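**Student:** I need the structure of the sequence given here:
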Amino acid sequence: MKTIFVLFDSLVRNALECYGGSAVATPQFKRFAQRAVTFDNHYVGSLPCMPARRDLHTGRLNFLHRSWGALEPFDQSFSELLRSQGTYTHLISDHYHYWEDGGATYHNRYSSWEFIRGQEWDKWKAMVQPPLERFKQMYHPLQQPEGPNDGRLQTMVNREYMKSEADYCCPRTFQAGFDFLDANRDADNWLLHLECFDPHEPFAAPARFRERYPTGYTGPILDWPRYKRHEETALEVQELRANYAALLSMCDEYFGRLLDYMDRYDMWKDTTVVLSTDHGFLLAEHDWWGKNRMPFFNEIAHIPLVIAHPAFAAQAGQRRQALTQTTDLMPTLLDLHGMKPPATVEGHSLMPLLAQDMPLREAAIYGMFGAATNITDGRYTYFRYPHDMTRQDLYEYTLMPMHLKSMFAVADLAQAELARGFNFTQGVPLLKVPARRNAKGQPVGHTGQGSGYEDTTTVLFDLASDPAQLQPIRDAAVEARLLSQIGNLMAKNDAPPEAFLRLDLSVPAKSMRV
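**Tutor:** Next comes the predicted model:
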């Protein structure tokens, strides 16, 4: 088997034509869905970027035990498992978080890898004396750096070196993918993980894509919203959304070039293509921009998944209603190459669903370390928050004490205890480190735009009558059922005692660990 796993970042499901979107032209994603199986109820697991990728690599939820961080020594990565049985795995990505402290153990799980430089605040180009006044005039005040550690200045420097379309990261990433295929398409038993940081912010795309979405805005460059409440003018909202649309259109075109390549070399007969994302993004819906700080509405949590497998070509264009999530990708990728998942995996292979739709799970929990624990059964979504976000106990369990862009502080590690391991740590004990807190006293998983939580009220939505999640409902029976399912799924994932206590749930006996 040959597998091409294409992962975009912040690919908004309802913006895609194959999921009913109409404001953005995405004919290539639609074209792919017409020859593949499309999953209509696919959800995130852990958020944001690297927690989602740990879910993806291990087939387990990350957010119940730790925040953003590296793969742990006891983690069983799909890529390393495939390598162990002779499948060649290759990562091509411009997702620079892999090369920061908090992602540093992922890319080395592959047989080989290639890093495309320059996205967002990747420390790519050096400029000792950047033209600060020119940048101040060139970019909207919303995008100006707010201190020496704000990576927006590095982004401005990087963008100075992206003059032509070929300089942009998405084209360079796909070109590296074509180079790999040129050299290896006739070989067998490989997996290419082709990952684009786009359409993650900043929403910078070449002019020919941006011209498709006129707004009338004439101010400085405005293509990077901050993760905050919506306060912009209507025209500024249009401009930001238009820039996202332009970037999504570029992703669509370059993904289409991959489809063209598959056609040209008749690769559909022996190659599986898997398309997905890590999470979505709020573009002023619910009066919020971004992710992390606000509740995980479906614009963030309900994500695309489309799979084309040569053995299921007869199912082309079909859709599946089974409830799936990111943790299912790991056992699916193993299954594609004839490998069974380890006993620690909680996800399910989706191979049987390619043949026909069938129930996979009753409910799925998802969330971010320190925020709500959320659940959906496909009909309802329920966001369960602690009564007081400042008084909850929360700990990071890790042997790789690294945050997004730094190691754990010595002062934090000085408070660490040695804790008994979990059912997935292969008998290995862990450091138990009190979670960092923000100025409000809320535990936080990593610094930056997602360093605090707001709108932290427990709410229930009925997706059948309110798919946009605009009107919370009260239904004690439904809430009790979903809360029971949260507890059962947390126990199944061997969540620590404090994960139950913060939600006012009883702690299972087996979770009473020291």
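**Student:** contacts, neighbours, all on C-alpha from now
**Tutor:** OK.
**Student:** how close does the closest residue to A468 other than its chain neighbours get to Q471?
**Tutor:** Nearest residue to A468 in three dimensions, chain neighbours excluded: N298, at 7.8 Å (C-alpha to C-alpha, 6 or more residues apart in numbering). Note on N298: its distance to Q471, by C-alpha to C-alpha, to the nearest Å, is 14 Å.
**Student:** between these two, which one's more packed in?
**Tutor:** N298 (22 against 13; other C-alpha atoms under 10 Å).
**Student:** sequence B follows; please return its structure for comparison with A:
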Amino acid sequence: MKTVFILCDTLNRRMLPAYGGDAITPNMDRLARRSVVFDNHWCGSAPCMPARRDIMTGRLNFLEKPWGAMEPFDQSLQSILSGEKNIHTQMFSDHAHYVIPGGENYTKGFTAWEVNRGQEGDPVWTRPCKDGIRPDVPPEGFKGTWSEAERENRSHFRTEYDYPSVKTMWHAAEWLEDNHDADNFFLWVEAFDPHEPFDCPKYYLDMYEQEGDYDGPDFTHPSYAPNEFTLEETEHLRRRCKALTTMTDRHLGEILDVMDKYNMWEDTMIILTTDHGYHLGEHGYMAKNYMSPYNEVFHIPLMAAAPGVAPGRCNAVTQNIDVLPTVLEYFGISEDVLQYPIHGRSLLPAMRRETDTVHESTIYGYFGKQIAWTDGKYTYFRAAKDESNTPLYVYTAMPTVLRQVYGGNDGVNVVDYGRIEMGRFLSWTDYPVYRFPADIIHWGNASQEFVGRSPFNAETLLFDIQADYAQEHPILDKQLESACMAQLKQCMERYDAPAEQFERMGL
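**Tutor:** This next block holds a predicted model:
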């Protein structure tokens, strides 16, 4: 038995024709026609690395820690497959966060893995200037995010096949061609695109933007902040995002071509999803992380095709924590091998139409910000009870975060070491972890800061997303909010929320 799992970073659900969008994605459309397309699929922990930890462990983690390493006590999908059934696990990725602080241990358990370098500001080719470190000085009139590393990386993209995500898809397709007749493998294909910067050859942009449509600067990389772009510039960025989505789709097609060539659909399950979405002007925002957990980021696509399963649509509430139990069931591995209870549930019964429910409701969000709940009809964002955003702790045995460590005045000041504790604080594992009071953590990533309640996360909001999918008209109904609050609390209990999270949220 074989499984191909495809993760396209920042794949915006609302742009895909399978979900009513107008991006040009013939290969995702082609996969959708063979798949069960999930209409009520949600990100759990965001952004990038928390979302990957959800997938690999089957457990929500955003209530315990922000961005960070896989923990030494985590039991990953790839480790279970290779350890329990001698299944070859192979990764192809261009997600450079796997090789920097905050991305430790995610490749552990893969039989073999490859990371193609050069995405975004990945410092693989950065050169010095005469005075040492080259300063990040954007061109005059530039808007958005600028770095010399990103500029240098782009200078290496001379043909389409120099782009890191293209390499990832191409190498995965070559691997599948070479190994199509092997058995018992799990292939993880992870393209960083269509994550920003929205950089691709111009002929993809020409599919969306004709001469005369736009004559301003060619912006490609919004900042993680309220939208600073004009309406025309915002539309240009949306078209650029669609263009990059189309390039990603083209090379997804190379993998599907191998599936077709050898009729691998008869013995191979294939899953396509993303980690999260992205704002492109909606609610006045660009990017992700700092704003309320709106649908633009957390309502995500999922398509899954399996031998003997008829294609169609599924409206059950699902999350990426469900990938692990789905793959285990497909390979015939009992959940008895799990060292800890997981939060995910297999999607296969819903795909086979044996049930129309996976989760009655679920929660999602960013660490230290609002906690969101949904049952597929309503979304409820619960804000911290006061501006202190306390009590709040980070629990980890691997004290690293994005490009930083918790120590040496890098993340945590030496004078605050006395406030760091270590013990068996998590209810679901006896492995000792550090407990960091959130207010001593100084993270050099403004969009993901959690010291104090952010003004972007200060409101408790309730929406009927069947009547108001854009989440523009909050509902003021105390009885309905009370019912949603009770359901949110039950989900937090089911997902092993640390006790202080209930207090922080006023529950």
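**Student:** what is the aligned counterpart of the residue nearest to A468 of the first structure in the second structure?
**Tutor:** Taking TM-score structural alignment, the alignment pairs N298 of the first structure with N295 from the second structure.
**Student:** does T268 of the second structure touch L176 like I think?
**Tutor:** No - with contact defined as C-alpha atoms under 8 Å, T268 of the second structure does not reach L176; the gap is 11.5 Å.
**Student:** out of those two, which sits in the busier spot?
**Tutor:** A direct count of neighbours by other C-alpha under 10 Å for T268 of the second structure and L176 places T268 higher, at 22 against 18.
**Student:** measure the aligned residue in the first structure for that one to T38 of the first structure for me?
**Tutor:** With TM-score structural alignment as the criterion, the equivalent of T268 of the second structure in the first structure is T271. Going from T271 of the first structure to T38 of the first structure by C-alpha to C-alpha gives 17 Å.
**Student:** now the strands for the stretch 1-150 of the first structure?
**Tutor:** 2-8, 37-43, 46-47, 88-93, 112-115 (DSSP state E, counting those that start in this stretch).
**Student:** so which of these is nearest G177 of the first structure?
**Tutor:** Nearest to G177 of the first structure, of all the strands of the stretch 1-150 of the first structure, is strand 88-93, at 6.9 Å by C-alpha to C-alpha.
**Student:** which residues of the second structure does the closest one align to?
**Tutor:** Using TM-score structural alignment, strand 88-93 of the first structure pairs with 88-93 in the second structure.
**Student:** list the contacts of that stretch.
**Tutor:** Stretch 88-93 of the second structure has contacts (C-alpha atoms under 8 Å, 6 or more residues apart in numbering) with 78, 81-82, 107, 109-116, 165, 168-169, 171-172, 184-192.
**Student:** starting at the chain centroid, how far to that stretch?
**Tutor:** Per C-alpha atoms, centre = their mean, to the nearest Å, the displacement of stretch 88-93 of the second structure from the mean C-alpha position of its chain is 18 Å.
**Student:** among the strands of the stretch 1-150 of the first structure, which is nearest N243 of the first structure?
**Tutor:** strand 2-8 (16.6 Å).
**Student:** re the thing from before, for the match of N298 of the first structure, what are its contacts?
**Tutor:** Y469, A470, Q471 are the contacts of N295 of the second structure under C-alpha under 8 Å, 6+ apart.
**Student:** buried subset of these as a PyMOL selection?
**Tutor:** Applying 16 or more other C-alpha atoms under 10 Å to these leaves a buried subset, and the PyMOL line that selects it is:
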select buried, resi 469+471
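**Student:** of the contacts of N295 of the second structure, closest to P139 of the second structure?
**Tutor:** A470 (35.1 Å).
**Student:** any idea how far that closest one is from H97 of the second structure?
**Tutor:** Distance, A470 of the second structure to H97 of the second structure, by C-alpha to C-alpha: 31 Å.
**Student:** circling back to that earlier point, the residue nearest to A468 of the first structure and T324 of the first structure: what is the separation?
**Tutor:** 14 Å.
**Student:** for the stretch 351-500 of the second structure, which segments count as helices?
**Tutor:** Under the criterion DSSP state H, counting those that start in this stretch, helices of the stretch 351-500 of the second structure are mapped to 478-494, 499-504.
**Student:** what residue is smack in the middle of the second structure?
**Tutor:** Nearest to the geometric centre of the second structure sits D275, at 2.0 Å (C-alpha atoms, centre = their mean).
**Student:** please identify which helix or strand holds that one.
**Tutor:** Using DSSP states H and E, D275 of the second structure sits within no helix or strand.
**Student:** residues contacting it?
**Tutor:** Neighbours of D275 of the second structure in contact, by C-alpha under 8 Å, 6+ apart: L7, C8, D9, T10, L11, C43, A46, P47, C48, A51, R52, I300.
**Student:** mind running it again at 10 Å?
**Tutor:** With contact set as C-alpha atoms under 10 Å, 6 or more residues apart in numbering, D275 of the second structure has these partners: 7-12, 42-52, 54-55, 297-298, 300-301, 320.
**Student:** can you flag which of these belong to helices?
**Tutor:** Members of the contacts of D275 of the second structure lying in helices (criterion: DSSP state H): C48, M49, P50, A51, R52, D54, I55, V297, F298.
**Student:** and the last one, how many neighbours?
**Tutor:** This points to F298 of the second structure. Using other C-alpha under 10 Å, the number of residues around F298 of the second structure comes to 26.
**Student:** which residues in the stretch 101-250 of the second structure form strands?
**Tutor:** Applying DSSP E, counting those that start in this stretch to the stretch 101-250 of the second structure gives strands spanning 112-115, 185-191.
**Student:** the shortest one vs the first structure, mean deviation?
**Tutor:** The reference is to strand 112-115 of the second structure. In the superposition with the first structure, the average deviation recorded for strand 112-115 of the second structure is 0.6 Å (mean C-alpha distance after the TM-score superposition for the first structure).
**Student:** going by neighbour count, which residues in that strand are buried?
**Tutor:** V115.
**Student:** against which helices or strands is it packed?
**Tutor:** Here strand 112-115 of the second structure touches strand 88-93, helix 164-179, strand 185-191, going by 3 or more C-alpha pairs under 10 Å, 6 or more residues apart in numbering; DSSP states H and E.
**Student:** in CSV, list these along with distance to P101 of the second structure.
**Tutor:** Output for those, formatted as CSV (distance: least, C-alpha to C-alpha, whole Å):
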stretch, distance to P101 of the second structure
strand 88-93, 17
helix 164-179, 20
strand 185-191, 19
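**Student:** thinking again about what came up before, wait, which of the strands of the stretch 101-250 of the second structure is closest to R239 of the second structure?
**Tutor:** R239 of the second structure lies closest, by C-alpha to C-alpha, to one member of the strands of the stretch 101-250 of the second structure: strand 185-191, at 19.5 Å.
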